[in-house]
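K.L.:
no FASTA, just this:
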């Protein structure tokens, strides 16, 4: 027996030794040089890189181009594998990594043409933009060519890092910029609803977009297009798709590739509202940021008069959000409508042509080559040609989407592809010295459509909307447009100074939460897709709560979990739920709820579940399951409309047409939603309502790109953890409608910059500095992100050196 015990002890010791040794090996296997010296050819003088306790780099260079080149090198050190994956996604090259299974994604990316148009754009950049972009690319390539400390993920994935060129950075910008343009899915939803219900009834479904600062503006649905004699008659010049193609349209518009939506909160207060006497900037951009180490890369950049800290998307030089010696900025998605769908007609006499009225025009033909990983192929890859067609409006998207088995030819037009500029406009934070100067830089931005909020050290604040938005003929842009002539439906581009903005001011505050910012007298149609007003309404409440605000106040407001929508409609829910014995207990909890969506709140759980189920009770009987769920998946499309129904109880949609012997009221539907919510929550958490806490029902999980599923997923990623807030709160934590327990949309950064504080900026990202698996700085900021613990970007030389944990010199 004692020998058995000894054997067991020895086995246990061996397992422990192997485990400890394995952990030590893995922990060391993906590190990289952060001390000592590395040669970087092409710089004019040595560059010094300090890294702080988070691993965040602070780069000191002799001049601007040296600085950007070093940024490219250091970003590659931290994020090269992430950059490679993003680039391959944008280029449509994932089949090289994953084989045939990734083909649909590559076909879509090639069809959209991010890389194809990036190559075109790269050729027209002016000398200055090209020099900056090339310096960044040279830094990336220097790291790759050095061949040392290449991320372990490349070996695990069987990849070798590709060398970069300017077009690859531009491809990433177009790929990310796609998500800042709105309305594509809304067009499809609108088309299908009009086909099913007619124009007049559709107007009772069309999104309501409240602008709290201009309440007299009419909803766009009232000016949707000129009326016809018979308002229910389908106008073939504007409605061409058949309902039999609804599934194909939904497959296209609902594909994950086209859901790279950016959200965000952003605000700045002027000196008069700041406890420090200088403007304070707060920014927290929202997107699907669950993949480690997070979307943004934080860095400090210092050269001559340049002193800045902030974040950018790896693969893009400079800083998109941050603060400099003179300026701070934040951004939100402007949700501008910069894309339109068109229905083309193939010439029945010549299938190689399309018609514009009687005129027959040849399709432009584009050939792309897919390289697909294949073990059976001679060199491990097979090639496949992809033939694309294009009209004067844009690429044909219906040819290569397998779901779209239709004879209709649908094209997509994106303003960014037609309005390329020689200057990218993304270096404003490093060069501008005032809000006024920054405006001149960002007005050149043509790829992304954002609200840029700015504050400078002299006390000025301002806000500008970027992008190229087409002037359209009446009725164009809301639904797919049937092409019947050669007439262009775009009449030009709306001038930059005519887009929503606030010029430099020294008083008050400016904020944006993706809401409608269009004034009542605004002459152009620019979008019918905005976030509901709820987050902005809460921001307005908070901005009235004190005479002056501190950095700590803004940090707290970014995690504010008060739900303005809940405050408005919960009394209606309570009134109805009290009338049914089975839902009275739920009503009692809701009645006592303070509308804060904290993780320990039971009221938050009941509210969100009843609220989520209610629109199904309203719409399913007439829309059917598929169309209803497609519409409900686009939250912004229906939220304010359902709120109006709840408060007015007048909508024609409330009565269930399938119950011929009864006319339902909104209270009947609320009770039905309450009973279903009760059943679902009881199945998950038991009959005791005290167990129905929001933190159990509302969680976020972070994943490692090398192990998205299966054994090891949670070890390499982060186990699901409770998160407060919701889609309606400033503390954003939105779930996909059909997956209510999985948070998919949240802040990828929280930053508060006080222009009076020259030592530091309060900031945290939801991941870490490096994308290297097993590295201690891959996900070490998540705990601070979740708890609200304060982390800093150091700004003064003194603080950077005091907090430096390593020093690397890049030798010329």
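P.N.:
Looks like it arrived, so ask away. Remember, it's a predicted structure, so these values are computed and weren't measured experimentally.
K.L.:
When you work out contacts or count neighbours from here on, use the C-alpha atoms and nothing else.
P.N.:
OK.
K.L.:
what's the burial count for the nearest residue to residue 86 once chain neighbours are set aside?
P.N.:
Distances taken as C-alpha to C-alpha, 6 or more residues apart in numbering place residue 172 nearest to residue 86, at 6.9 Å, with adjacent residues excluded. Neighbour count of residue 172, defined by other C-alpha atoms under 10 Å: 25.
K.L.:
need the contact list for residue 172.
P.N.:
Shown in contact with residue 172 (C-alpha atoms under 8 Å, 6 or more residues apart in numbering): 86-87, 90, 114, 315-316.
K.L.:
Against that first model, consider the following:
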């Protein structure tokens, strides 16, 4: 509450205004778009002058910035000379293994930022038009903004600087000296994806693809898989009317669409031995909900990891497969496409003289998964619950050094879901199964009664590790519970724990 401001929600330390929240007229939320806004340019450096690079047949001077990095235990700083071309800084001094000079171009450094102006205008916006006008200054990072107001209107707007390339789509490093691959501008704001009061009467974004194939501009090739968005649509359309409690259930949902598809083939396997028979029992009874107390979820997830290895590693080779394994969306969608074809050539292990089928590879993967789980937890499948593998640790930068981790870090704690459930707790398949991505903030706004709105973030309101509010929200976040978004001044005063007075001076 302040002159011209009446807003509540979530923000970042040091940032003026509220990033996600509501005022007395409108509410908004965001998910990441993930556009391709970074390019690498191969530069030709003048052999006679390392401070010049070639562009269209002429040598251009680069900007040189001297960076001094203070290092503990040293008197003299580490000095880094940064060479900045028309495409951005040359990154070879800080990225190992590069054979050619590479300049890094990124929208976050290519243009002056007006982000704070956008945030403050967003907080003051009273309607759809003012909301969109505020987002014209939102350059980086591009977000899927969803909107609703007290008049019953809803909308979606994607803002951000998305480059238009003269040639190519920035997928691989390109020659920087020819001028063929320059950015010619940015997608005009009026042509960025947007919708207002769609006939569906709802809008869903979950990092998924937001444009049709015939959209005239390139945004990205790497969208999130559509499973989370599809599940939200299924839940939104399951009832005629939805309450705050219904939205709480949606945000907590851990139904796993990919497992429903793949498990039907896994469940058809004939168990070989008593351990496989005991391990198959929870899979036969599974409701495809990836809860922390589910043995079926753990068995499925380890089997899936082995299935990816046994299907693709022999063709891709170890080095390329290692990169592919980290691209969870790609191998989930690839397996979804081929799983119905029992004789698809990808299932054949090219390192053996036999021709393997889907069921051969599934059987091998299932047996390997039981070996992994049995070695880790003993030969008792009911105890192989997902939460023993899938845990979240809230790491602090200072907690990377022992024994400071015991002071600054919180966890590990078992959590529901994974990267393809609405309650997103993703992990890196190259280092399974510890959580790497979480829902950092949840919010449900009741625009018919703003005092009925709720939210929750991950850890606590204090950044001081010995403060009682440093990590007190973790159990409620873990359980997908909420606290009220206190709105009117009377409710805030009645619930206050203390009063901090900041006096200019």
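P.N.:
Looks like it arrived, so ask away. In this text the structure is predicted, and so the values were computed from the model without any measurement.
K.L.:
hmm, back to that, mind telling me what element the residue nearest to residue 86 of the first structure is part of?
P.N.:
helix 166-178 (DSSP states H and E).
K.L.:
again, but for residue 608 of the first structure
P.N.:
helix 602-623.
K.L.:
now that helix: which residue numbers in the second structure?
P.N.:
Aligned by TM-score structural alignment, helix 602-623 of the first structure corresponds to residues 295-316 of the second structure.
K.L.:
distance from the matching stretch to the first structure after superposition?
P.N.:
In the superposition with the first structure, the average deviation recorded for stretch 295-316 of the second structure is 1.4 Å (mean C-alpha distance after the TM-score superposition for the first structure).
K.L.:
Check which residues of that stretch are buried.
P.N.:
295-315 (16 or more other C-alpha atoms under 10 Å).
K.L.:
Check stretch 545-565 of the first structure too.
P.N.:
Neighbour-count burial for stretch 545-565 of the first structure [16+ other C-alpha under 10 Å]: 548-551, 554-555, 557-565.
K.L.:
for those, which one is nearest residue 387 of the first structure?
P.N.:
Comparing these against residue 387 of the first structure with C-alpha to C-alpha places residue 558 closest, at 47.6 Å.
K.L.:
quick one: secondary structure of the aligned residue in the second structure for the closest one?
P.N.:
Aligned by TM-score structural alignment, residue 558 of the first structure pairs with residue 251 of the second structure. Classification of residue 251 of the second structure using DSSP: H, G, I helix; E, B strand; the rest coil returns helix.
K.L.:
any idea how far residue 251 of the second structure is from residue 481 of the second structure?
P.N.:
10 Å (C-alpha to C-alpha, to the nearest Å).
K.L.:
got it, and residue 172 of the second structure?
P.N.:
44 Å.
K.L.:
Looking at these two, which one has more neighbours?
P.N.:
residue 481 (18 against 9).
K.L.:
For the aligned residue in the first structure for the more buried one, which non-adjacent residue is closest in space?
P.N.:
Matched to the first structure by TM-score structural alignment, residue 481 of the second structure sits across from residue 789. Distances taken as C-alpha to C-alpha, 6+ apart put residue 783 closest to residue 789 of the first structure, at 7.9 Å, once the chain neighbours are dropped.
K.L.:
Neighbours of that neighbour, how many?
P.N.:
For residue 783 of the first structure, using other C-alpha under 10 Å, the count is 12.
K.L.:
Could you verify that it is part of a helix?
P.N.:
Yes. The assignment for residue 783 of the first structure by three-state DSSP puts it in a helix.
K.L.:
And residue 772 of the first structure, what's its match in the second structure?
P.N.:
Match for residue 772 of the first structure (TM-score structural alignment): residue 464.
K.L.:
who's in contact with its match?
P.N.:
With C-alpha under 8 Å, 6+ apart, residue 464 of the second structure has these contacts: residue 470.
K.L.:
Return the member of the buried residues of stretch 545-565 of the first structure nearest to residue 168 of the first structure.
P.N.:
residue 558 (33.9 Å).
K.L.:
Residue 284 is in contact with that closest one, correct?
P.N.:
Yes. Counting by C-alpha atoms under 8 Å, residue 284 is a contact partner of residue 558 of the first structure at 7.4 Å.
K.L.:
shared neighbours of the two, which are they?
P.N.:
residue 750.
K.L.:
sorry, back to before: okay, and whichever helix or strand comes after the helix holding residue 172 of the first structure goes to which residues in the second structure?
P.N.:
Toward the C-terminus, helix 166-178 of the first structure is succeeded by helix 184-197 as the next helix or strand (DSSP H and E). Under the alignment (TM-score structural alignment), helix 184-197 of the first structure falls on nothing in the second structure.
K.L.:
Quick one: list the elements packing against helix 184-197 of the first structure.
P.N.:
Judged by 3 or more C-alpha pairs under 8 Å, 6 or more residues apart in numbering; DSSP states H and E, helix 184-197 of the first structure is in contact with helix 199-202, helix 246-254, strand 339-346.
K.L.:
what's the closest of the ones you listed to residue 702 of the first structure?
P.N.:
Per C-alpha to C-alpha, nearest to residue 702 of the first structure of these: helix 246-254, 22.9 Å.
K.L.:
Make sure residue 336 of the first structure is actually in contact with residue 469.
P.N.:
Yes. Residue 336 of the first structure is within contact range of residue 469, at 7.0 Å (criterion: C-alpha under 8 Å).
K.L.:
Now for these two: what residues contact both?
P.N.:
Between them, residue 336 of the first structure and residue 469 share the contacting residues residue 526, judged by C-alpha under 8 Å, 6+ apart.
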